[in-house]
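Asks: The sequence and its predicted three-dimensional model are supplied below.
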Amino acid sequence: MGRSIYLFMWGYQHSYRLHVQHLARDVLKELGAAGNADVLLVGARRPGSNNRNQVCIEPEDGKWSLPLFDGLLDAIESTYESHHLQNVFFGDEPSMRDKPEWMRRDSVRTSVAKTFESYDKNHGVTSFCGEPRYIEDYYVTPVVQIPNATFVQFPPLPPRPVSIRERGYGFRSLLHAAMYAVLQEATEEMQNPEPGRFLQRGMRSAEEIVRVAARNFLHTPGLSIDRRYNYSDLFGALNLVSSLLYEGAKGTGRLVLVNPENEAVDFLVKFAEPVPLHDPRWARKVLQMAASGSGIIGLSRTQWTVS
């Protein structure tokens, strides 16, 4: 017997949501994180649609009530009208053609995220909102929620204000990077016909998601300490260094990724010429010098020196 859905967006919304939820929970397990993840979908009716439901949520009988989203469509329109791209003119016709859709999607995501601010505070959770895509009559935003207690194992970096034109400065924690990697998979699946129908062709595994998240997270140190940072594979470089043996044995040592001008850094020794990270054998030897409690200080532009 079929499953009746009152807040209907498309026929496979239930199986799609469950698949994203399983993936998010598997990623947390892969990371060794305590707690669980819940996933919901928020559908905001597209302009011009006559669908009777202004907002749909999946699951419709879960812990999130529909009144939570009262005023969402008005918030989306207000955000759209004041969007920073309104007065931006691109030099190519395709970008100008796509601009209204970019603004619409960003306005939906921003408005959905603001809706959860008070909910998160009152329920001790953190909501991560993915990029919306429209399916039939709705712009659908996938949302992952995890308990705040999960961050005890993954203490996040403090937030830092960024200008409206900045994309940010990386991810506040590996957990943040992992949840957004899950949401990226969820958004890509929504671009397929009938998302949720053919799950076997679907998304990356939890192990792959964690690797993607780790790579993305390791952009954060350089972005945080150097505005001109352009080294794109700190993850690969550190993996290579850590895989090398030191005099035939497993190496040890501690690397600290920090702005060397930070007043909390107390240098014991400085090299006249910092050891470049792209020379993994020398980097491995230098790292061994930090096996007795001191740490190697990672500078911007892939250079190291000893503290």
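Replies: Cool, the structure landed.

Asks: When you work out contacts or count neighbours from here on, use the C-alpha atoms and nothing else.
Replies: Will do.

Asks: show me where the stretch 1-150 of the chain has helices.
Replies: Secondary structure of the stretch 1-150 of the chain (DSSP state H, counting those that start in this stretch): helices at 13-31, 72-81, 93-123.

Asks: which one of these lies closest to T302?
Replies: When the helices of the stretch 1-150 of the chain are compared for distance to T302 using Cα to Cα, the nearest one is helix 13-31, at 26.7 Å.

Asks: Okay, buried residues for the closest one please.
Replies: Using 16 or more other Cα atoms under 10 Å as the test for burial, helix 13-31 gives 13-14, 16-28, 31.

Asks: For D70, give me its contacts.
Replies: By Cα atoms under 8 Å, 6 or more residues apart in numbering, D70 lies in contact with nothing.

Asks: what about P158, neighbour count?
Replies: Residues contacting P158 under the criterion other Cα atoms under 10 Å number 8.

Asks: Skipping its backbone neighbours, what lies nearest it in space?
Replies: R172 (7.0 Å; Cα to Cα, 6 or more residues apart in numbering).

Asks: Who are the packing partners of the helix or strand encompassing N239?
Replies: Using DSSP states H and E, N239 maps to helix 234-243. If contacts are counted by 3 or more Cα pairs under 8 Å, 6 or more residues apart in numbering; DSSP states H and E, helix 234-243 sits against helix 206-217, helix 280-288.

Asks: and the next element down the chain from that helix?
Replies: Moving toward the C-terminus from helix 234-243, the next helix or strand (DSSP H and E) is strand 245-246.

Asks: Show me what that following strand is packed against.
Replies: With contacts defined as 3+ Cα pairs under 8 Å, 6+ apart, strand 245-246 has these neighbours: helix 280-288.

Asks: Second structure follows, compare the two:
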Amino acid sequence: MAYIIDQFMWGYQQFFQISLQHYAERLFEKIDPYLKPRIFLVGVLCKDLKNRHQICLEPEDCGYSQADFAKVNELASQLEVVDAETRIRHSHPVAQENHDRSIKLNARRDAIVKTIERDSQYDDILTYSSYPVEKDGYLVFIIMQIKKLAYESHYRLTKDKFNDRYNISTSLINSIIYEFLNLSSSELYVPDSGASMQFTKREGDELIRAAGKNFMYSIASKGNNIEGLHGLYEACNIISSLKYEGEEGVGGLIVAPKDHQNIKMTLILDTPIAISEYRKVRKFLELSDPIHYLISDSCYIFGLGQIVEHYNPIMEDLMVVRFTKHYHWEVSHADTCMMRVAYNQPHLPGTKLRREKLYSDVARIFSGIKKTDIDNLWTVINEAMKQKHGTMIVVSSGAEEEAKRLRNQSFNIVPEKLDMALVVKATSIDGSIIMSPDGVCHAIGAILDGIATAKGDSSRGARYNSAIRYYESSKNKYACFIIIVSEDGMVDIMPNLMPQIKRSSINEMIEKLNAFSQSKEELSIKTFNQMMEWLEQHKFYLSSEQCEQINKLRLDIEKIIERQSHSGFIRIVRNDLKPNPEMNDSYFVDKN
């Protein structure tokens, strides 16, 4: 039979939601794969249409029910009454009409979010909603949920208002969410949204650039000069791209209110330089150093100054932009980087290694390792991440033998327990530290060898690819764990093990798929797609036999659904599942 939408808003709502989900996954994979965005739609009937649901959800099994939203209009009315914006009046009737409409839409959006948060307060998720768009008699809200733990692992500001009224972003992630929801809601104005195979022509990198610009409005607002709100992102990009007498621009710029109590001016310009005078600013940047910064309110440069006394981070009114090398700059608050920009492409600071990830992986790689040894390794890595330049640490069960083998291309030392002082010394030179799992160092400055493999990555640097070559050459000889720390503090580990799961969860899903294929009732396309998506997300854990079984069941089910469908159905084209050669029983927490 044809696929029938019970909670009907418009004909292509399912495909619109699927397109949004896939776009969001690709987008946030670039930012932080642990955020795991989930997208669904909520529709609230706003016109007098007969035989239509008051509330519609897409997908219908999104984890919430129509009954959950039964009082959403009542809640919206309450929120509208208490909104502080209702006290503001405009002299022009059109401006007042727009203002009133904005209040009403804000209230509806907040009511949707509060309703969802009420029913998911114990879940590890954060919920965001777009402004509603009227679509075929429904106010449609696009809902995004992300993992709370991953979100909170990134530094962010706490103040989200400018002049106690205007919303500003607290982080690059927030700006990306804002830009995504704006883009998604604008697509709802397109007739038959979802009918096109392509959700939008706007690439993810373009959206991230827009988000970076949006976040810099927040940084610019700290200067308390409304004239400088809109040009700071472009100014930083252009200034970072300019050379002075052939030299790259390296230095710093502080954005803060004029006469900030924690800034001591050491050189005051008679006539401030407009930040839009890029070449003048670039030339003046030559006077800055690690202590002295250009002082700006985001609109003008007033001179040079330095940070004095103890700045209170709670104030959030002193931001630092650092120009690190040609076309590279970053913005920080309280010595914590919030965004890096390279060649006009923003990204988050390097992801720090998660403690629970290290403890889990090391215990699996080095069977029987003591917790105290993992504690020591965690301390060593944390110290290495603080260094201003990159480094690499090789932890090997054959550390002593490997140090001897590489003695002509390393500094072998009398075996010594690694401590923080030794880490600082050892990471001050090129090459790797070679240590055993018990924390004993055998060599420093080691130049690793190995054979090039297909796992190399030309987009990464020499240090990362050297680690790949060494690991692939030695993994079958010794248990090995490599930590690669880049110059920006980003940490890569090798091997980067997939999480452990229950073997029974795989078996249970395959059994469900098999039972589904033998059902005497009409098969649900949605249920089939959900099962296949789960299996595709867990394809790493599948054996060769399981892949063959799933592939056969998938083909059988697709044929059954095609026979049952009288008006045709839209099929998601899926590739055959194949076993991963890296998979073994250590990835299962249960043995049977």
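Replies: Cool, got the structure. Note that the structure is a prediction, hence the values are computed from the model and not measured.

Asks: What does the TM-score come to for these two?
Replies: The TM-score (TM-score structural alignment, normalised by the length of the first structure) is 0.83; 303 aligned residues with a Cα RMSD of 3.2 Å.

Asks: Looking at the helices of the stretch 1-150 of the first structure, which is nearest to R167 of the first structure?
Replies: Evaluated over those, closeness to R167 of the first structure peaks at helix 93-123, with 12.8 Å, by Cα to Cα.

Asks: mind listing what's buried in that closest one?
Replies: In helix 93-123 of the first structure, counting by 16+ other Cα under 10 Å, buried: 99, 103-113, 115-116, 120.

Asks: next one: it to chain centre, how far?
Replies: Computed by Cα atoms, centre = their mean, to the nearest Å, the chain-centroid distance of helix 93-123 of the first structure equals 15 Å.

Asks: and stretch 15-24 of the second structure, which stretch of the first structure?
Replies: Structural correspondence for stretch 15-24 of the second structure: residues 15-24 of the first structure, per TM-score structural alignment.

Asks: The matching stretch against the second structure, how far on average?
Replies: In the superposition with the second structure, the average deviation recorded for stretch 15-24 of the first structure is 1.9 Å (mean Cα distance after the TM-score superposition for the first structure).

Asks: Give me the contact list for the top strand by length along the first structure.
Replies: Using DSSP state E to define each element, the first structure has its longest strand at strand 138-147. Residues from elsewhere that reach strand 138-147 of the first structure, judged by Cα under 8 Å, 6+ apart: 9, 21, 24, 35-46, 105, 108-109, 112, 124-134, 179, 183, 186-187.

Asks: re earlier: save the helices and strands packed on helix 234-243 of the first structure as JSON lines, and put in distance to N239 of the first structure too.
Replies: Listed next are these as JSON lines, based on distance: least, Cα to Cα, whole Å:
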{"stretch": "helix 206-217", "distance to N239 of the first structure": "10"}
{"stretch": "helix 280-288", "distance to N239 of the first structure": "10"}
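
Asks: Tell me how many other residues crowd V275 of the first structure.
Replies: 19.

Asks: how about TSV for the helices and strands packed on helix 234-243 of the first structure, with distance to K270 of the first structure and mean neighbour count added?
Replies: What follows is those, written out as TSV (distance: least, Cα to Cα, whole Å; neighbours: other Cα atoms under 10 Å):
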stretch	distance to K270 of the first structure	mean neighbour count
helix 206-217	28	19
helix 280-288	12	19
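
Asks: What does E562 of the second structure correspond to in the first structure?
Replies: Counting by TM-score structural alignment, E562 of the second structure lines up with no residue in the first structure.

Asks: Could you pull out the buried residues of the helix or strand that contains E562 of the second structure?
Replies: E562 of the second structure is part of helix 544-564 when elements are defined by DSSP H and E. By neighbour count with 16+ other Cα under 10 Å, helix 544-564 of the second structure contains the buried residues 546-548, 550-551, 553-554, 557-558, 561-562.

Asks: chain center to that helix, what's the gap?
Replies: Distance of helix 544-564 of the second structure from the chain centroid (Cα atoms, centre = their mean) equals 35 Å.

Asks: what about P191 of the second structure, neighbour count?
Replies: Applying other Cα under 10 Å, we find 12 residues neighbouring P191 of the second structure.

Asks: before we move on, what about A181 of the first structure?
Replies: Considering only other Cα under 10 Å, A181 of the first structure is surrounded by 24 other residues.
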